[in-house]
Structure formats: structure tokens, C-alpha cells
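In: Structure for the following, please:
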Amino acid sequence: MLYGACYYPEHREAHRWEEDLLLMQQAGINALRIGEFAWKLFEPHEGKFDFSWLDEFLQLSDRYAIRLVLCPPMRTIPAWLIEKDSSMKIVTQEGHELEYASRYSFCINHPLLRLKAQQLAIAMGTRYGKHQGVIGWHLDNEIGDEPDCHCSVCSQKWRQWLENKYREIETLNSAWGTVFWGQQYDHFEKIPTPRVTKADFNPAFIQAWRQFRSDCNVEAVQLLAEAVRSQQHDSTQYITTNNQMLWNNRTDYYEMAKQLDITGTNYYPPYGDRCRTLELGLAVNRSLKNAPFHVYELRNESHAILGAESNSPAPGELERLTLHTIANGADGVFYFPWKRFPFGCEQNHGAITDYDGKPTRTYEECRAIGERLQRLAPVIDGSNVASDIAVLYDFPSRWHVEIPSDWTGNNKLYIQHINKLYHSVRKLGFNCDAVGRSGDFAKYKLILVPMLPIVDDELVIKLQQYTAAGGVIVFHPLSGIKNSDACFYKERLHPGIIQLLGSKTLETATSGPQSPVHFRWQERLYQCEMLHELIQTEMAHIVGTFADQWFEGYPAVTVQPFGEGESWFITTFAEEDFYKDFLHYICNEIGISPLLGIAPPDHVEVTMRQSADGTAFIFVLNGSSQLTEMTINRPMADIWNSEKESDHISLKPYGVKILVKHRNN
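Out: Just a heads-up that it's a prediction; the model follows:
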């Protein structure tokens, strides 16, 4: 397990490096991420590389048994490069060129930028590909965290991308339905990028653009990965980078993960009662390669931001946060940053040590965590989160739902609803994974589909096969309605989804916050919102109906046996209380039990990692400032605190316990 931090030796006088490394060693730090903003130091002048400062730092870090994850930079370029060719500046949709005076303002498709970034990565790989002090390669930083570029390079690449996909212009016109508004194109060369215009763009146009921009980001990662691998001789050095779950939707991370050995992410959840609001991002990240992952930026001390809420960690919260990431599948945790920045745009960012390099209050907690992790790491090595339940997380569908348009309505609904489903499962005390459309559905007994507007024949067949083999799947509105070009299927649903649901959609009704809608399931009334699909059942059984409005009596919840499994359809977006009751019912029906046999108290997280031999490590974490007590179904050993627990446990404020359950217990 890596326990590390993000460190910037280029910000620090060289004679102070050893002082910092000593503090790190005393805190149990064994790895550092460095280099993502150091292009100018690596290459002070074009073609003149200087790694002497890094050589010196590596000698010191090796002395303190601290290994490095090196970042070949790409998108924070030296001044000499922009002076050489200013056309690599990003052009925004409004037509503005981004200035050099900030980061990530350069076009990742520009051939000169790509060439120079590859040359630097090759030079770094050549020098450090066999260095024992280098354990991994972190490709640039937060790729995709920049505005879409509309420069001439991107415009030409976009048109070529379209021609490669559709081959003939009439094929594109037909697929997109450009006859609407009379927008048929005569040549691929005439297709613009989606810059500012009068009204909305064709949804097919935007869907293709989002896929194109994602492909560009994946291609940038691939170029850097290939450059490093071309010179990397030590197979133990892994290749990774960090994504931005969940707020950045610009990249299909399932595709990006194919270029990586280990996936990584950044994690900046709020402190306090809202500490788990971003937790789904960890589940998604471990699903990218179906394996443990690394957190390359984890928040720690509070940020000095006036009026910021949920920002200041109480004593114990850093321990809870760190163990929360490990509980959810992290095998590497790096705090960002090690030292506060006295200059630049992130001066107010919290850190482990202060502006002068002296320990902050957070340092002592970091040190205590590091001491315990040295005992824990070999015990849980090789374990990962094991789940019977997953939410289906689909980038093409999210892109479509999040199109900014008056015709879209609430374009935050996708991420809101998938979070509601995920957290409903977790609050009941179950593990919950995320799974992408290319993932292994067969691992799960239950898959929850928040919505899935974009489907093709291959995905529909996969959903049918999963259900026919005994899986249980729960659909919601806006599932199976459009093809890959964001055009409706003629019967409102893909024919295979109609078979799977055993029903057809007749029309949709919508409602606002001032017009509450209710439905009845198992003799109880629940509230629902936003959109309600009015369906006609064919083979499905109606088990819940709308209870008011003019569509009272229409099906609200249906179920259809399909092969050995079941397909459920909740035809509206229900309140959280419904999912609490529904999931309790359905998990009981298919034989899924909570990890500790009960739903945990409010603010208590229960998550399980499991080893290949069946040993379960059950993390119990108190997200509350109050002492919390709970009863479990059997006594277990707590390996985090080196205690033996009875069947009644007490959790101190922000307290952590790791309970061990062996296969035969």
C-alpha cells in the first residue's frame, strides 16, 4: 500500500528537501507524486533537458525509503514553447483565445504540443525507466480539465473523426436527421464545431462532439503512455493518471483505463455531515479496471476560503476520510499537497505542513494514520471491495442527459438519481459497485439502472442475457429510448427493451415541485417527481400504480420474469424512502444480506473488502461528531485499534474500526 503526498521540490530550496523528507518518513510516508508542473525545469530550453535537480532529489528520497511516482507533464507548457507557436492556445466556443497566464489553456490536439510532450516523456522514461526509486508514471494531471477547444486543429480533426465514423456525408445526414431545420450538409469539410449559435444544436451533433472530445483525451493519455513504455524497462513501474470523479464528464474513463495499469482519481469530499456525498466516485473508479485504485489527491487540512462550509476537519476526520478511501478500494492514498503554497493560485489550499514547512495540526493525525497503516497494509494486501449490487454508470447516457438546453430540463438529473440509488443501497448496509456498459454484469445479483437513454443492439442483448441468466435488473424512465446518435427509436423504446420490460411507453407526463405526484406500492404511498412514463403492459405484472393526477391508475411499478431472472420497471423518479423500502424487499427476496446483518445507524458507513481466501475486512466508520453505538451479529476482532469487539460496539466521534470475519466464521 502506498501512503504518500504530492510534493513539489521545485518550490522548495534544495537544502530544505531533507528536512521535508525526514518529516515524511516519521509520518510513514513511502511515496510521492512529483513533476506535473515542472516542464520548464525538465527542459529549460528547447531540446536541452536538465534532470540534475531530480537526480539529486531521488538520491535523497531513496535514502529515506520514499519512492517516486513521476509525472511527465503535457498541458502546463514552458514559455519558450508558446513563444515558438502561439497557435496551440485553446479557442473557446465564444472564439476567445485563452491566455498563457493560467494552466490547461493549450490544445491537446496540437501536433507541436504533442510532439514536445512525447519527447519529454521519452527522455524521462529513458533516464528513469530502470531507476529503483521510481515506482510509477503518472501521466500529466487531470486530463480533460479544460474547456473544449475549437481551434483550426480541432476543427479539422473533428471533421476527419466524423468522416472516419460515417464514411459518407449522406450517412451522417440520415443518422443525425439533419433534414430537421433544413441543415443537411454537403461535405464533411463544412461541418463546424459547436460554437456559440442562436438556438440549440442537434442532440446528435452534441452527442458526437462529446464522444469526439472524450476520444481526444483518451488519445492524449495513450500518446504519453506509449512514450513512457517505449523506454520503460522495469515492468514493476506502473502507468496511471488521475481522473475527476464525479463532476467532470468530459472523458469516458472506462476507455481511458484501457491505457493504464492502475487507475487513479482525486477526492475532495466535504467534511462534516456531508462527508459521503462524493462516495460514488470511488465505486466508479474501482470499476474502471475492476481492481483497487489510487487516490492521487486527497484533501486534508481546511482551505482558507472565506465562508466555506463543510471545509474544516475536526480532530479524527482525516483518519476517517483516509480509511474511507481505503475501505472503498484504494491501495494508494496521496495527500494534496504536502506543503502549503506561499505563492500562486492555490495559496489557500490546506496541506500537511505549513508555508514554512513546519507541521500543521493535520500532520500529527497523518503520522498516527501512517503508523497504523504499516501494520494494516500487509494484512489487507490483495483484498478488494466485493459487491452483489451495482449501479449502471454510463458515459454516453450521461452526456446526453447533461446537454445544456431548455428542452433537457434538469440536466443534473443523471448524477442526482444515480447517487440516490447508490446511497440508498449503502445506507441499508450493503456494498455497492458501479459498472459500465462494457463491464461484467454477471458478477452481480442486482443491477440498478438510473436511466439509460443511449442503447444499441449490443448493449440491449447484454442486458437481456444478464437477466435471462438469473440477474435482477431495475429500470427507470429514459432507459432504452435512443440510439447512439441520440435519435428516438420509433416505438419510443428499443424493441429489445420492450421485450425485457414487457411493456410499451404510450406517452410521458412531467410535473414540477408545485404539483406533487404520488404512487402506491405494497399498500404505502410514495412521492415521485419530474417525469412519469405512462405505459401499457403486455407481459409485465403491475405491482404499483400512480395514486393521483389525471394518470391515476397507470402502472408505476412493474415486474416481468425474464428467463431465470426478473426485470423491474419503476416508471417514475421516486423519493428516497421508496428506495429504502424497495431495496430492503428485493434484496431479501434474492438473498442479499447487509454486511453486518443490519442497516447501520445514520452517519455510519459499513464497507467490506474481501481477500481471495474469503477473509472479510469490514470497515465501520463514524461520520458523526457524536459517540455512536450499534449492535452487530457476532463478536469480531478490530484490527485497526487492536481490540476484541463484543456484539455491541461504540464508535467515538469520527472513529474507525476494521472488523475481521473469516470464511468459516
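In: use CA for all of it now, contacts and neighbours both
Out: Will do.
In: For the stretch 251-400 of the chain, which segments are assigned as strands?
Out: Per DSSP state E, counting those that start in this stretch, the stretch 251-400 of the chain carries strands over the ranges 264-267, 293-298, 330-335, 384-385, 389-392.
In: How far away from the center of its chain is the first one?
Out: A distance of 8 Å separates the C-alpha centroid of strand 264-267 from that of its chain, computed with CA atoms, centre = their mean, to the nearest Å.
In: Would you mark the buried spots in that strand?
Out: Residues of strand 264-267 classed as buried by neighbour count (16 or more other CA atoms under 10 Å): Gly264, Thr265, Asn266, Tyr267.
In: What ranges does the stretch 401-550 of the chain have for its strands?
Out: Along the stretch 401-550 of the chain, the stretches classed as strands by DSSP E, counting those that start in this stretch are 433-435, 446-448, 452-454, 472-475, 479-482, 503-511, 517-521, 524-537, 541-546.
In: So which of those is the most surrounded?
Out: strand 433-435 (a mean of 27; mean count of other CA atoms under 10 Å).
In: wouldn't Thr322 be in contact with Asp331 here?
Out: No. Counting by CA atoms under 8 Å, Thr322 does not reach Asp331; the two are 11.0 Å apart.
In: Next up, the contacts around Ile598.
Out: Leu428, Gly429, Ile632 (CA atoms under 8 Å, 6 or more residues apart in numbering).
In: Could you double-check that the first one sits in contact with Asp602?
Out: No. In this structure Leu428 lies outside contact range of Asp602 using CA under 8 Å: 9.9 Å.
In: quick one more, to check against the first:
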Amino acid sequence: MKNLNSLLLAIIALVNLQRINAQSADRFFPKADLMTIGSYYYPEQWPRQYWERDIKKMAEVGFDFTHFGEFAWSFIEPEDGKFDFSWLDEAVELSHKNGIKVIMCTSTPTPPAWMVQKHPEILMVNAEGRTMQHGSRQHISWSSPVYKKYVERMVEAIGKHYGKDTRIWGWQLDNEPSHYGQYDYSPAAQISFRKWLQAKYKTVDKLNEAWGTAFWSIRYNNFEQVLIPNQKELIAQPSPHAVLDFKRFSADEANEFLGLQYNILRKHILPTQWITTNLMPEHVEVDPTRINSLDFVTYTKYLVAGYDKGTGPQGFRMGSATSIAFANDLFRSLNGTTGVMELQPGQVNWGKFNAQPLPGAVRMWIWHAFAGGNKFVCNYRFKQPLTGGEQYHYGIIGTDGVTPSTSGLEYIKVINEINTLKKHYDANATMPPAYKKRWTAVLYNPDNRWEMDNQPQTNQWDFMAHLKRYYVALKQFGAPVDVITEEKDFSNYPVMVAPAYQLLDANLVARWKQYVQNGGHLVLSSRTGQKDRTGKLWEMKWAEPIYDLIGAKVSFYDLLPDSVQGTIKAGTANYKWNNWADVLEPMAGTETWATYTNQYYAGKVAVTHRKMGRGTVTYVGPDTDDGALEKAVLARVYMQAGIAIEDYPEGVMVDWRDGFWVGVNYSGAAYNVAMPAKGKVLIGSKTMQPASVVVWKD
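Out: Below you'll find the model as predicted:
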């Protein structure tokens, strides 16, 4: 394992080197600007005579920037090799005339019809073997060498045309690069996957060893025999090791596709112009932690579309408080800089059901983005479309083209509020000591998520729900949270939570031990340490690599049907579980914090805690539905560490940023925010009603 650890350290060093330029992405955004606000506009979708009126209206509303071109390839290159920027030049000049900066986009999600007709091999193929057709977006294969050639030519042309244009603020590559929950099984992807495997394993023997292909006689004689693992084409389940590698490949393919565009643009654009893309946090086929080729990464967020009913009877009109919060803490933590490139502007058209947001909710979302450290917020879109696939999707301006929608009025209000807040900005403000002492890392690796999504072992296992049970508790404690990857320095954080960290190696366990011995407080949870990085079970006792760290053995795990409840006792409190439970056997010197109280192993240990050096390690065996046990365990960890915590109700979050405290209320009841007597409310009221905000300074 020594050689493997050396290789991993080398990879980490390389990734850090690749991100050196991105570390200074903060330079693009003056701190005194706090957070700027803009809106998408599509000049190609509206008659020319409306452009001047619409862009002037954007300026009147108070928008600082707009966003052009991510779906406009057929207008930029109407015929093969013939580029037309005249219409876009006109729109850019109108924006400049009205004091609005421009984010320019590459149009790679929407290739023109002439290209697809000429080169159908650029289309992606889904798991059912269906070749996608022209008529929507993101229907092409990132692996297609033909498509990449067209991308290179188009990006080169737009980069040369606008690269030295000071009216351009920054650049967005593609738009929500993904295949919307699907994977690409095209011939081009198949060829690229084999090349990826060959680069990783060098020889087919090493691939056979890593994938355990002796099982079911899957063994390969050469890389040409390897097929993308596709459950739709297999009688039984595919190799889990192959599935894990395919998901890694797919994420790397997206990163390579974006990096291709980045490198072309950087040759032509001004150093003051930044380059990003926007990802959807819940879409697993493209993971932000693997995007290391840009200046920074932004996110898309829609909270009210019927998928998350939030908290309380009107929660479906506000969404979950963790939705924006988790995206903030993940994307900001990648390199310290992020923004919301696409935020829901009101009612949408594509959800399970498309409710009206509660009055005030849109304003609350914008302020929540501010609280999470975002440099800008851009809403999608300025005008509600009259044609196309999103006719029922709200805009800032309604269907008459002149009247602000209800959410448009909320944007206007926030823009004015932020302008007021700028007057109170203090460049010398520092994070309050009590708040900083609660600073917590949540360790996240998409490999764990992908591996467990493929082998959940129970229909009740949900990796992100499990992670967010801990995350929600941390936010209720008022802890500032960074969702980090292993390449980060652990020593900055008094507390670290690594939920369900199933895949690991000796190097990570050693780093955890060092973190704890130096005074850190580590919390691990069910399924941690079961497998190595390839997804193989260890040839030793179950999860044995973590025994010395947690001071306990994992005897076995249990899973219950959804109609049966397991019970747990911790102190005087009782809890229930039925998703997953690691049954523990503590070693000498390790404390028992909770025990199982039913099933045949009643009296066995559920939660352990031990001291190590100047820190502690806590292991939580069960995964509950309500998160009550997880919250209680975390609270005890903080208490014993001497770290004071808050106790905000579900749906209420309070964060500190740039000298300002920001509270948001996604709950169903009013909440009175406790603040010092000298605290000065700048925005809102100390009593937060549902879907409302308070901003104050101590």
C-alpha cells in the first residue's frame, strides 16, 4: 500500500498545482461590492425592436450584469464555418450603454442542426441504446472527437472576437454540463472509456486485478474487450468496480471537455476576465469536486418544483433550508470563490408540481446565497418566454414584456437592500471568535456516493440523506461549514465529520489520526472503512483499517424492513432506526455512548467515543430517519470539546459574512433571533416570519 499512497499523494499534489491559478479567483470580485446581481437575457429569442427596451429595463431594475449566448450556436455559426457576431455585438453594446456588464457564454450544449445532420456520430446514446436527436439540449457526446473539433473552432472564434473586449465581465462554459441524470454509452464514449482505463491501469492484467474479473469469468485479454457497464444490457448486476470507474470516467470526461474550452479562451481573453461553468449540485454524473480546470465553479439552484417539500405546511413553497446552504458550503469550499449562476426566479414549468413560491421566498433565497459567501447571483431569466419548452417558467418581467413579476419585485427589493448594506461594509471585519471555534468540515468524496448508490444493500439507504442528517444538525448549531475533499488541510477545522466514508486507504486513516492527535474532533458514521479505493472488501476483519482509529471493532451490520423499528438508548433518551446499523465492540479505554435495545443484539454498542492525543474520535453506527440521534451525538462532541453551540429550529439558519450576520427562516413559524444588545438590525426584523430575512451587525 506504500506505493499506492505515494501515487495518491502525487495525484493530490498535481491537482493542487492545477488549481493554483484558481486559488486567487477572489481577485475578480472586489470585496466592497459584497454581491452583485444579474439576469439571463436571450437577444436571439426576441425581436430586435425589443432589445433596447428590455436591456434598458434591466438597468432600471438595478441589475449589474447580464448573460448571453449559452444556447445560441446556430446564430453564432449559422452555416458551417461562417460566423456572425453582428447581432451579439449589438446586444453587448446596448448592455454597455446601459451600464450592464456581460457574461459571455460558449454555446456547446446546443449544436446547430446542420452539424447534427452532417455528423450524427456526435450524438450521445443512452442506457437503452437510443441515440439522442436534435431538438433539445445536452444531446451530444463530450467524447466525440468530431464534436470537439467544432467546439475548438467555435470557442476560438468567440474568444478572438470578445477576448480583449472590456465590456465582457467573465465567461461561462456550456450550461449545466450534464446529460440530466443519464450517462453516455455512445461509440465515442466507449472508445474514450477504454483509453481512460488504459491510462489508469497501463495493463489489462492490472485492470483484471482491480475489477476482480475472476468473478463470473468476466476476465479480459485486452482493453478492446472492455465494454461500458450497462445494467440495461446485462442479466445480472455489473461489476461494481467497473461501475465505479465508469462514473469516475464520466466526471473526468466533463472536466476534460470544459478544460479544452478553458485553455482556448485563456489564450485570447483579458487576465481580468474569469471563466466558470454552472453545475447542478444534485446531479451526480458531473461532480464539482472533479472540476479543476476553471477559475472557479458556480451552481444552479431551483428549490420549489415539487421535489422537496421543506419544513412545515408551507415548506413546499420555500424549499429546504439545506438546499442552498449545502451548495454554498460545497462550491465555495472548492477554492474559496463561487456564485449562483442560475437561481429560480419564481414559478417554474418542469417540476413534479410547480407551486408559486411563498411571498418573500425568492428574496430569502438571494439573501441565503449572500450569507453563504457567493460573489454574485444571476437569475434565469429576465423575460418569461412566449414560445419554446419553458413558456410557464417565470421571468423577472412577465409576458407583457414590461411589468415586473412578483419575484421581479423581490429582486428589486434585494438590490436596493444590498446597496444600503454596502454603506456599512467594514473591510477590517473578522470572524467572531465563538463562531470561528465552531468551524466544521464535512469530508465528501463522490466515489463513496457512487459506490453506495450502486450497492445500497437496502432500499432505504440514501447517501445524501445520510450526509445531510449531520449537515442539518451542524447548521442548527450555528456552525460555519466547509464541505471539503481530501486534498484540503484538515488542521484548520476544530471538528470534522466524515459520513459513511466507505472507500479509504492507509494514508487517509493516518491523516485522520494525526488530525485527532493534534486536537481535532473527528466524527465517523456507518459504513466507514469497509472497502479500498477500488471498491474491494479488505482481506481482513470487517472494516478493520479503522479499528485502531475508532478504538472499536465493527462486529457486523444489520438492515431492517421499513415496517420494523430498531431502538437505541443514549443516556436517558431513546431513538429509533431501521436503515443501517453497525454493531460495535469497543476496546479498552473507549467509551460507550449508545446501545441497541431491541433485536437479538440488544445491549450491544451503537455509538463509541474515545480520546486520542489532544482530540477525540466518535463513531456513530446507526443511520436514522429523523436525525435525532446524530444531532444528539454531535451536540455531545461539541460540549465535551468546550465549543459553545446554538440551537436553531429546523429551517432557521444564521451565518456570518463580511461583518454581517444573516438569518433566514424556511420554517413554518416566526422566530426571534437572539442578538447582543448593541446589535443593529440593518435589513428586516429581529422577529423573522416564514420566508423572511434579518441582517444585522454586532
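In: and which of the buried residues of strand 264-267 of structure 1 is nearest Lys504 of structure 1?
Out: Thr265 (40.3 Å; CA to CA).
In: could you measure the closest one against Gln522 of structure 1, distance?
Out: Per CA to CA, to the nearest Å, Thr265 of structure 1 is found 41 Å from Gln522 of structure 1.
In: And Pro450 of structure 1, by the same measure?
Out: 22 Å.
In: between the strands of the stretch 251-400 of structure 1, which one is nearest to Asn109 of structure 1?
Out: The minimum distance between Asn109 of structure 1 and those falls on strand 264-267, with 23.1 Å, by CA to CA.
In: what's the matching range in structure 2 for the closest one?
Out: Counting by TM-score structural alignment, strand 264-267 of structure 1 falls onto residues 298-301 of structure 2.
In: how far apart are the matching stretch and its match in structure 1?
Out: By mean CA distance after the TM-score superposition for structure 1, the fitted stretch 298-301 of structure 2 averages 0.5 Å away from its aligned residues in structure 1.
In: now what about that stretch, what contacts it?
Out: 176, 276-281, 323-324, 327, 331, 338-344.
In: do that again at 7 Å, thanks
Out: 276-281, 331, 338-344 (CA atoms under 7 Å, 6 or more residues apart in numbering).
In: number of nearby residues for Asp20 of structure 1?
Out: By the measure other CA atoms under 10 Å, the count of residues near Asp20 of structure 1 is 20.
In: isn't there a strand covering it?
Out: No. Per DSSP: H, G, I helix; E, B strand; the rest coil, Asp20 of structure 1 lies outside any strand segment and is helix.
In: What residue in structure 2 is paired with it?
Out: Per TM-score structural alignment, Asp20 of structure 1 is aligned with Asp54.
In: can you tell me which residues contact that match?
Out: Asp54 of structure 2 touches nothing, counting by CA under 7 Å, 6+ apart.
In: Pull up the gap between it and Leu421 of structure 2, please.
Out: Asp54 of structure 2 sits at a distance of 28 Å from Leu421 of structure 2 (criterion: CA to CA).
In: And for Ala214 of structure 2?
Out: Counting by CA to CA, the gap from Ala214 of structure 2 to Leu421 of structure 2 is 64 Å.
In: quick one, which of those two is more surrounded?
Out: Neighbours per residue, other CA under 10 Å: of Ala214 of structure 2 and Leu421, the larger number sits with Leu421, 17 against 11.
In: Aligned counterpart of the more buried one in structure 1, please.
Out: By TM-score structural alignment, Leu421 of structure 2 lines up with Leu376.
In: Just say helix, strand or coil for the residue sitting nearest the centre point of structure 1.
Out: A centroid search over structure 1 (CA atoms, centre = their mean) returns Met245, at 3.2 Å, as the residue closest to the centre. For Met245 of structure 1, the assignment made with three-state DSSP gives coil.
In: was I right about it contacting Gly281?
Out: Yes. Contact criterion CA atoms under 7 Å: Met245 of structure 1 and Gly281 qualify, at 4.9 Å.
In: So Thr263 of structure 1 sits against Ala291, correct?
Out: No. Using CA under 7 Å, Thr263 of structure 1 makes no contact with Ala291, being 8.6 Å away.
In: Compare those two (neighbour count), which wins?
Out: Thr263 (30 against 17).
In: Pull the contacting residues for that one.
Out: With CA under 7 Å, 6+ apart, Thr263 of structure 1 has these contacts: Thr240, Thr241, Ala257, Phe293, His294.
In: would JSON lines of those with distance to Phe42 of structure 1 and neighbour count be doable?
Out: Below are those laid out as JSON lines (distance: CA to CA, whole Å; neighbours: other CA atoms under 10 Å):
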{"residue": "Thr240", "distance to Phe42 of structure 1": "20", "neighbour count": "26"}
{"residue": "Thr241", "distance to Phe42 of structure 1": "19", "neighbour count": "27"}
{"residue": "Ala257", "distance to Phe42 of structure 1": "27", "neighbour count": "22"}
{"residue": "Phe293", "distance to Phe42 of structure 1": "28", "neighbour count": "27"}
{"residue": "His294", "distance to Phe42 of structure 1": "26", "neighbour count": "27"}
